[in-house]
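Chemist: this one's structure only:
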C-alpha cells in the first residue's frame, strides 16, 4: 500500500472515533479526559490491525457477521447509560459518570476500533508494511479523537445539561447504525 492509501484508510477508520469523541467532549473536556480518550482510541486503533493480522482469516471468519452486533451492543448500552445518567443526575451537584474512565473507556475504545480488526486481516493479506500502517492509523485516530473532543467542548459549554442526554442518544444511534452494513 502506498503512503497515501494508508493515510486515507486511517482517516476512514478514525470517523467513528471522531464522532464518539465529539459527543463525549460535550460534557467531558478536562485535559486528563482529552488525553485518556485520545490515547486509548489511538492505541486501540493501532493495535487492532495487529490482532487482525495475527489472527488472519480464521479470526475474520470467527467474527464475520457478528462484529457489528458487538459494536451495536457496546455503543447502544453506553449511549443508553449516558442518556439515563444525564436525566437521573439532574440536580446541580451530581456528576455524570465519566466515559473516559474504567469499563466505559474500554468499551468505547473497542467499539470504535472493531473495523480496524478486519483491516488488519486485509493489510496482512496485502503484505502491507504493518508497523507503518498501524502507527499512522493510531496517530490519526488519536488526533481525530482530540479534535472531536475539543469541538464537542465548544458546543457542550453552550448546550449545558442537554448535551449529556443528546450525547447518549448520538452514541446509541451510532450503535444502531452498526446494525446496517
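Modeler: Looks like it arrived, so ask away. It should be emphasised that the depicted structure is a prediction, and the values quoted were computed from it without experimental measurement.
Chemist: From here on, just use CA atoms for contacts and neighbour counts.
Modeler: Noted.
Chemist: Check which helices and strands the longest helix belonging to the chain sits against.
Modeler: The residue-count maximum for a helix in the chain (DSSP state H) belongs to helix 31-63. Using 3 or more CA pairs under 8 Å, 6 or more residues apart in numbering; DSSP states H and E, the elements in contact with helix 31-63 are helix 3-25, helix 102-125, helix 130-159.
Chemist: That helix: which residues count as buried?
Modeler: Within helix 31-63, the residues that qualify as buried are 33-53, 55-57, 59-60, counting by 16 or more other CA atoms under 10 Å.
Chemist: Just want the angle from it to helix 3-25.
Modeler: 120 degrees (axes from the mean of the first three to the mean of the last three CA atoms, to 10 degrees).
Chemist: Show me the contact partners of the following helix or strand past helix 31-63.
Modeler: Counting by DSSP states H and E, the next helix or strand C-terminal to helix 31-63 is helix 67-88. Residues from elsewhere that reach helix 67-88, judged by CA atoms under 8 Å, 6 or more residues apart in numbering: 96-97, 104, 107-108, 110-112, 114, 161-162, 164-179, 181.
Chemist: Repeat that for stretch 129-140.
Modeler: Outside stretch 129-140, the residues that reach it (CA under 8 Å, 6+ apart) are 1, 6-7, 9-11, 13-14, 41-47, 49-50, 123-124.
Chemist: hmm, try it at 6 Å
Modeler: 10, 42-43, 45-46 (CA atoms under 6 Å, 6 or more residues apart in numbering).
Chemist: which of the residues in it are buried?
Modeler: Buried-residue list, stretch 129-140, by 16+ other CA under 10 Å: 130, 133-140.
Chemist: got it, and stretch 75-93?
Modeler: Applying 16+ other CA under 10 Å to stretch 75-93 flags 75-86 as buried.
Chemist: Second structure for comparison follows:
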C-alpha cells in the first residue's frame, strides 16, 4: 500500500471522528488549546489502536484465506464505506444533540465516542493483515492524520457549526468504497 493510498484511507477512516469532533466544537462556548488536543488524542489513539488489534487478529488466519483476501478487503471496505454514506444521508441533528448533552471532555464520554468512531478501523486492520501492510508505520500514520482532522473538527464545529459534518462523513464513505474497488481490481489484474 502506497503512502498516498494510506493517506486516503486514513482520511476516510477519520471522517466519523471528524463528524463527532464538529459536534464537540459546536457544544463548546469558548475553545482553548486543550479542547482540540484532547479530542484529537482520544480519536487518534483509538483510530491507531483498533487497526493494530485487527491486524493481530487477521494475521492469525490470513495465510489460510490468501486466495480470497482481496474479496474480503473489498467487502469490508465497501460495507464500511456504504454504512458511512448511509449515515451521512440520515438526519444529523440527532447525533449532535446526543454529543451536546455532555459538553465536558470527560474520560467516560470521550472513551465511548472514540471507541464508537473507531470500530470500522478494526476491520481495516484485518484487511491490512491480508494485504501484508507494514503495520506500525501504517497505524501511526492513521493516528496522526486522525488527530489532526479531529482537532480541526473541534475548531470547525465551533466556528461554522454542523454545516460540513454530513458532507465529511459522506466523502469518507465514498473514499473507502473506491479504495475497496481499487484493491479488488489490482488483485484480479483487470487492467494489467
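Modeler: Yes, it's here. What you see is a predicted model, and the numbers here were worked out from it, not measured in a lab.
Chemist: what TM-score comes out when they're superposed?
Modeler: Once superposed, the chains reach a TM-score of 0.65 (TM-score structural alignment, normalised by the length of structure 1), with 140 aligned residues with a CA RMSD of 3.3 Å.
Chemist: quick revisit: please produce TSV containing the contacts of stretch 129-140 of structure 1, extended by distance to residue 147 of structure 1.
Modeler: Below are the contacts of stretch 129-140 of structure 1 laid out as TSV (distance: CA to CA, whole Å):
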residue	distance to residue 147 of structure 1
10	15
42	13
43	16
45	16
46	18
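Chemist: Pick the one among those residues closest to residue 22 of structure 1.
Modeler: residue 42 (15.0 Å; CA to CA).
Chemist: which position in structure 2 aligns with the closest one?
Modeler: In structure 2, the residue paired with residue 42 of structure 1 according to TM-score structural alignment is residue 44.
Chemist: my read: that match touches residue 148, true?
Modeler: No: with contact defined as CA atoms under 6 Å, residue 44 of structure 2 does not reach residue 148; the gap is 8.2 Å.
Chemist: Distance check, the closest residue to residue 168 of structure 2 other than its chain neighbours against residue 58 of structure 2.
Modeler: With CA to CA, 6 or more residues apart in numbering as the criterion, residue 168 of structure 2 has its nearest non-adjacent residue at 5.9 Å, and that residue is residue 15. For residue 15 of structure 2, the distance to residue 58 of structure 2 equals 24 Å [CA to CA, to the nearest Å].
Chemist: cool, and residue 140 of structure 2?
Modeler: For residue 140 of structure 2, the distance to residue 58 of structure 2 - CA to CA - is 18 Å.
Chemist: which of the buried residues of stretch 129-140 of structure 1 lies closest to residue 25 of structure 1?
Modeler: Among the buried residues of stretch 129-140 of structure 1, and counting by CA to CA, the member closest to residue 25 of structure 1 is residue 140, at 17.7 Å.
Chemist: Map the closest one across to structure 2 for me.
Modeler: Using TM-score structural alignment, residue 140 of structure 1 sits opposite residue 145 in structure 2.
Chemist: re the thing from before, list just the nearest of the contacts of stretch 129-140 of structure 1 to residue 24 of structure 1.
Modeler: residue 42 (15.5 Å).
Chemist: wouldn't the closest one be in contact with residue 142 here?
Modeler: Yes: counting by CA under 6 Å, residue 42 of structure 1 does reach residue 142; the two are 4.1 Å apart.
Chemist: and residue 98 of structure 1, what element?
Modeler: Applying DSSP H and E, one finds residue 98 of structure 1 in no helix or strand.
Chemist: now the alignment partner in structure 2 of it, nearest residue through space, not along the chain?
Modeler: Using TM-score structural alignment as the criterion, residue 98 of structure 1 maps onto residue 103 of structure 2. Excluding the flanking residues, the one nearest residue 103 of structure 2 by CA to CA, 6+ apart is residue 27, at 5.9 Å.
Chemist: corresponding residue for that neighbour in structure 1?
Modeler: Using TM-score structural alignment, the partner of residue 27 of structure 2 in structure 1 is residue 27.
Chemist: What is the neighbour count of that match?
Modeler: Counted with other CA atoms under 10 Å, the neighbours of residue 27 of structure 1 add up to 25.
Chemist: Please tell me how far it sits from residue 83 of structure 1.
Modeler: Counting by CA to CA, the separation of residue 27 of structure 1 from residue 83 of structure 1 is 12 Å.
Chemist: for residue 58 of structure 1, same thing?
Modeler: Counting by CA to CA - residue 58 of structure 1 and residue 83 of structure 1 are separated by 37 Å.
Chemist: Residue 143 of structure 1 too?
Modeler: 26 Å.
Chemist: And residue 12 of structure 1, by the same measure?
Modeler: Distance from residue 12 of structure 1 to residue 83 of structure 1, by CA to CA: 27 Å.
Chemist: go on, residue 45 of structure 1?
Modeler: The separation that residue 45 of structure 1 has from residue 83 of structure 1, given CA to CA, amounts to 26 Å.
Chemist: And for residue 23 of structure 1?
Modeler: Applying CA to CA to residue 23 of structure 1 and residue 83 of structure 1 gives a distance of 12 Å.
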